[in-house]
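[1] Sequence and predicted model, in that order:
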Amino acid sequence: MFPDRDAARIIGAAQARAAGASAAPGGHFADNLLAFTRLLRRTGLPLGPGEAIAGLEALTEIDLAERRQVHAALRAVMVHKREHFEMFDQAFQLFWRDPEAAAHAAAMALMDANKPKDEKPPPASRRLAEAMQENKPKPKLADEPPPQHDMTFTVSERERLSEMDFEAMSAAEIAEAKQEIKRLVLPLDERRTRRFRPDPLGPVADLRATVRQSLRTGGEILDLARRRRITRPPPLVVLCDISGSMSRYAQIMLHFLHAVANDRDRVHTFLFGTRLTNVTRQLRHRDPEVAFEMISHIVPDWSGGTRIGESLDLFNRQWGKRVLGQGAVVLLITDGLDREGAKGLAEATGRLRGSCRRLIWLNPLLRFAGFQPKSQGIRAMLPHVDDFRPVHNLNSLRDLVASLSERHGAQRGRMAA
């Protein structure tokens, strides 16, 4: 799993230092740390050999008898995003507190299943309990009959996953949802452009090409050249909110946008929280993990605050004329909760709507049956959007794909250049 030379050196140093600390009798602290790294990876945190080696190196620089130092050192080198702090803290407290943590996690998960819906722990706790149980081998009886595969409820299981909220999914369910997202195809309705292409069966006669062909026969016209208008999908521009309230949905939507960006051309993606970042080039990378790693290095405000009005105004001034031509369709993905209230939000949204052919607002708050547009930001933006849709599960993404392929509601705007 790790480079032999570096791993031997680092693990040896960590074990030598751990041997003299009361927190790690017997010198097994480094081995436990590797098990802790695998646990975090099973919960969904993007950890690899580099983070594990960095954690082992950090332990050689601190006093292992001080629990707070160990926690701070490991979190500093193993966690790269703020939204992963909660999962790391829970895993650290559970893993390093009790050697029988796996059994306790199973008991907690069983008790949580019987609790009322409003008393259940957050999804992070459930994913942690599942990860603690995932690596535990199951006893197998000697005369156990061969397994029977019952496919009766297969369709129901897929329907349950399709209707489940992204926020409530476990790590395994999120992985399944990402695989389903890769299969989604975005067939934007094709629009006629002003450009033509040669076509012997085209409906329009091409006089210039006809005269050019006649020069080969001494000026005698033997056949009329014909042409047809070029049709192509309009550009797709995505503005995605990555603030703290949208972090889980933004992660899932990035997988959807990565699949779309690698399936068609003219897809422009922008992320915004307290500032606006263009990630179009990064999302074009074929490998999603590489693409998201590149995005993490250029987006400084993930899971921070939200300035929707300022971000939309900056997009209109710096990027609007570059990417909103040719009948572009805009997807605005945000919950509409702006830290600045509704300051400048109506004007920026109105200008954005006037520059595109269709503005679709995707809001995860619509998953609630009793949703009411009470916040100032939502009330300021609603009059300027063509479509207001939820985006919280796989079914909502499938409905979005179907909506983008329809022609109704998309007839306004001039012919694409």
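    Everything's here; your move. Numbers count the residues shown, from 1 in each chain.
[2] alpha carbons only for contacts and neighbour counts from here, please
    OK.
[3] Surely residue 395 touches residue 163?
    Yes. With contact defined as C-alpha atoms under 8 Å, residue 395 counts as touching residue 163 (6.2 Å).
[4] Quick one: end-to-end distance for stretch 300-317.
    Taking C-alpha to C-alpha, to the nearest Å, the first and last residues of stretch 300-317 lie 21 Å apart.
[5] Oh, that last question was meant for stretch 367-385, not what I typed.
    Using C-alpha to C-alpha, the end-to-end distance of stretch 367-385 comes to 18 Å.
[6] if we can go back for a sec, okay, residue 395 and residue 163: which has more neighbours?
    Neighbours of residue 395 and residue 163, each counted by other C-alpha atoms under 10 Å, are more numerous for residue 395; the result is 17 against 13.
[7] so where does that one fall, helix or strand?
    Taking DSSP states H and E as the criterion, residue 395 maps to helix 394-404.
[8] Report all helices and strands that that helix contacts.
    When contacts are defined as 3 or more C-alpha pairs under 8 Å, 6 or more residues apart in numbering; DSSP states H and E, helix 394-404 sits against helix 154-163, helix 171-182.
[9] can you list contacts of the last one?
    In other words, helix 171-182. If you take C-alpha atoms under 8 Å, 6 or more residues apart in numbering as the criterion, helix 171-182 is touched by 42, 43, 44, 127, 161, 162, 166, 252, 255, 256, 259, 394.
[10] Taking those together, which two end up most distant?
    Largest separation among those by C-alpha to C-alpha: 127 and 259, giving 25.7 Å.
[11] Got another one to weigh against that:
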Amino acid sequence: MSAADTPAARKPGDRLALNLMHFARALRAAGLPVGPGKLLEAIEAVEAVGLGNRADFYWALHAVLVTRHDQSELFDQAFHVFWRNPDILKRMMAMMLPTVRTEATTNQPEMSQRVADALREAAPGVEAPEKTEIELEASFTVSAAERLQSKDFETMTAAEMAEAKRMLARIALPVAEATTRRFRPDPSGPRVDPRATLRRMLRAGGDLTDLARRRRRTRPPPLVVLCDISGSMTRYSRMLLHFMHAVTNDRDRVHSFVFGTRLTNITRHLRHKDVDVAVDAVSQAVADWSGGTRIGSALRSFNRVWARRVLGQGAIVLLITDGLDRDAGEGLADEADRLHKSCRRLVWLNPLLRWEGFAPKSSGIRALLPHVDDFRAAHSLNSLAELADVLSREGPRRHEGMRRWLKEAAG
């Protein structure tokens, strides 16, 4: 190697391009769609804004490399770690090293496991150690698929999230069929069909014939999904959008809405067969992603604008939110009560139920609980599979397990 090819002899611009290349690799490993074209655009953006201001440098890369709202958090963590923010770097190192977590560290912001894995793999100048193959007896161990099904969405790596999204695409949500006002012919039906009987008699020339019978038609009721996309739900709303897309393309009469500080109808966007195109369309249509939460205001908009259009024929409503309301539950109880009376069944899915010590203490949760029929977790593939099992059979309007939650909320 000549002297001109040594690292010390490289131009500053060459070193910057090399660092940007490694940064792009880290983002791609963390799950962001960053290709060679994006890298060239990032280099041009940095050359345009210069390196004199760290904020300008950050937002120049953000404008080029981030295409959806749900990618902002991963980009932010990866940027501050790669370009040396000491606080976040310590948290990443703590994830890489076998240290013991203490109570004093539980209140600190969590570092994304995907970012830690990506930066560990994409670190420039570090060769990965040779892997030693070890044979293990796995007769009585849990399979990787089973572990993934029970793993929290928040703790998944990029590879695990990609596999979980593929598994979500195969989830079906069979809802128990409900009787309608229309009838269908049935020789053993419980009701006599006068018109069909008269037609038979006319065809027989007025002679007596067997009575025609009928029974009511059954059809799965409409499904309405209201999903919270506020800042506290960001890490779950990404996966839940894939769940909503799978449900929308698996059955008819599914209406999907998202809300933070306002309500947005995303039904049309989720009907696209390609999930990436659908999620990208949703991110462009929603203006309040990862912001505050105004559950009462969102339910008020739904009750006054959309309820009469989509809640006909005994619709089932899935309300996906952690119940943390910026307005401290103001007006939430009245709107939840109106929604509950307008639908066949109101099911609340709350990711906070993954904690064993969960208690309904916030005002938003206390306002919602008395007006829902079922209260379940929504943090893993298993929890969503349990939801499919619950909705596939007809049960009581108010679930028995709700009594405990209502007692805790009242106490």
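    The structure has been received and is ready for your questions. Since the model is a prediction, treat every value here as computed from it, not as a measurement.
[12] which residues in structure 2 does stretch 279-295 of structure 1 align to?
    Here stretch 279-295 of structure 1 aligns to structure 2 at residues 266-282, judged by TM-score structural alignment.
[13] how far does the matching stretch stretch from start to finish?
    Stretch 266-282 of structure 2 has an end-to-end distance of 6 Å (C-alpha to C-alpha).
[14] so where do the helices sit in the stretch 301-417 of structure 1?
    Under the criterion DSSP state H, counting those that start in this stretch, helices of the stretch 301-417 of structure 1 are mapped to 308-318, 320-323, 345-355, 376-381, 394-404.
[15] To residue 369 of structure 1, which of the ones you listed lies closest?
    helix 394-404 (14.3 Å).
[16] By how much does the closest one deviate from structure 2 on average?
    Following the fit onto structure 2, the mean deviation recorded for helix 394-404 of structure 1 is 1.6 Å by mean C-alpha distance after the TM-score superposition for structure 1.
[17] Any chance you could list what contacts that helix?
    Contact with helix 394-404 of structure 1 is made by 161-164, 177, 180-181, 184-189, 389-391, as judged by C-alpha under 8 Å, 6+ apart.
[18] quick one, it and helix 154-163 angle?
    Here helix 394-404 of structure 1 points in a direction 70 degrees away from that of helix 154-163 (axes from the mean of the first three to the mean of the last three C-alpha atoms, to 10 degrees).
[19] What distance do you get for residue 337 of structure 2 to residue 45 of structure 2?
    In terms of C-alpha to C-alpha, residue 337 of structure 2 sits 52 Å off from residue 45 of structure 2.
[20] For the two, indicate the residue with more neighbours.
    Each of residue 337 of structure 2 and residue 45 has its neighbours counted (other C-alpha under 10 Å); residue 45 has more, 18 against 15.
[21] what number of residues lie near the counterpart of residue 130 of structure 1 in structure 2?
    Under the alignment (TM-score structural alignment), residue 130 of structure 1 pairs with residue 117 of structure 2. By other C-alpha under 10 Å, 19 other residues sit near residue 117 of structure 2.
[22] Pull up the gap between residue 272 of structure 1 and residue 37 of structure 1, please.
    Counting by C-alpha to C-alpha - residue 272 of structure 1 and residue 37 of structure 1 are separated by 31 Å.
[23] Compare the two (neighbour count), which wins?
    Higher neighbour count among residue 272 of structure 1 and residue 37: residue 272, with 28 against 20, using other C-alpha under 10 Å.
[24] Any idea how many residues pack against the closest residue to the more buried one other than its chain neighbours?
    Distances taken as C-alpha to C-alpha, 6 or more residues apart in numbering place residue 241 nearest to residue 272 of structure 1, at 5.2 Å, with adjacent residues excluded. For residue 241 of structure 1, the number of neighbouring residues by other C-alpha under 10 Å comes to 29.
[25] Now check residue 241 of structure 1 against structure 2: what is it aligned to?
    Using TM-score structural alignment, residue 241 of structure 1 pairs with residue 228 in structure 2.
[26] Just confirm that match contacts residue 237, I think it does.
    Yes. At 7.1 Å, residue 228 of structure 2 counts as touching residue 237 under the criterion of C-alpha under 8 Å.
[27] And for residue 67 of structure 1, the neighbour number?
    Residue 67 of structure 1: 12 surrounding residues under other C-alpha under 10 Å.
[28] From residue 24 of structure 1, how far out is it?
    For residue 67 of structure 1, the distance to residue 24 of structure 1 equals 11 Å [C-alpha to C-alpha].
[29] now swap in residue 199 of structure 1 and tell me
    Taking C-alpha to C-alpha, one finds residue 199 of structure 1 at 78 Å from residue 24 of structure 1.
[30] same thing with residue 253 of structure 1?
    42 Å.
[31] Over to residue 382 of structure 1?
    58 Å.
[32] again with residue 230 of structure 1
    Computed as C-alpha to C-alpha, the residue 230 of structure 1 to residue 24 of structure 1 distance reads 71 Å.
[33] Who has more neighbours out of these two?
    For residue 230 of structure 1 versus residue 24, neighbours defined as other C-alpha under 10 Å are more numerous around residue 24 (17 against 14).
[34] can you pull the contacts of the more buried one?
    18, 64.
[35] Now do stretch 369-376 of structure 2: which range of structure 1 does it align onto?
    So stretch 369-376 of structure 2 sits over residues 382-389 in structure 1, by TM-score structural alignment.
[36] Would you mind listing the buried residues in that stretch?
    By 16 or more other C-alpha atoms under 10 Å, the buried positions in stretch 382-389 of structure 1 come out as 382, 384, 385, 389.
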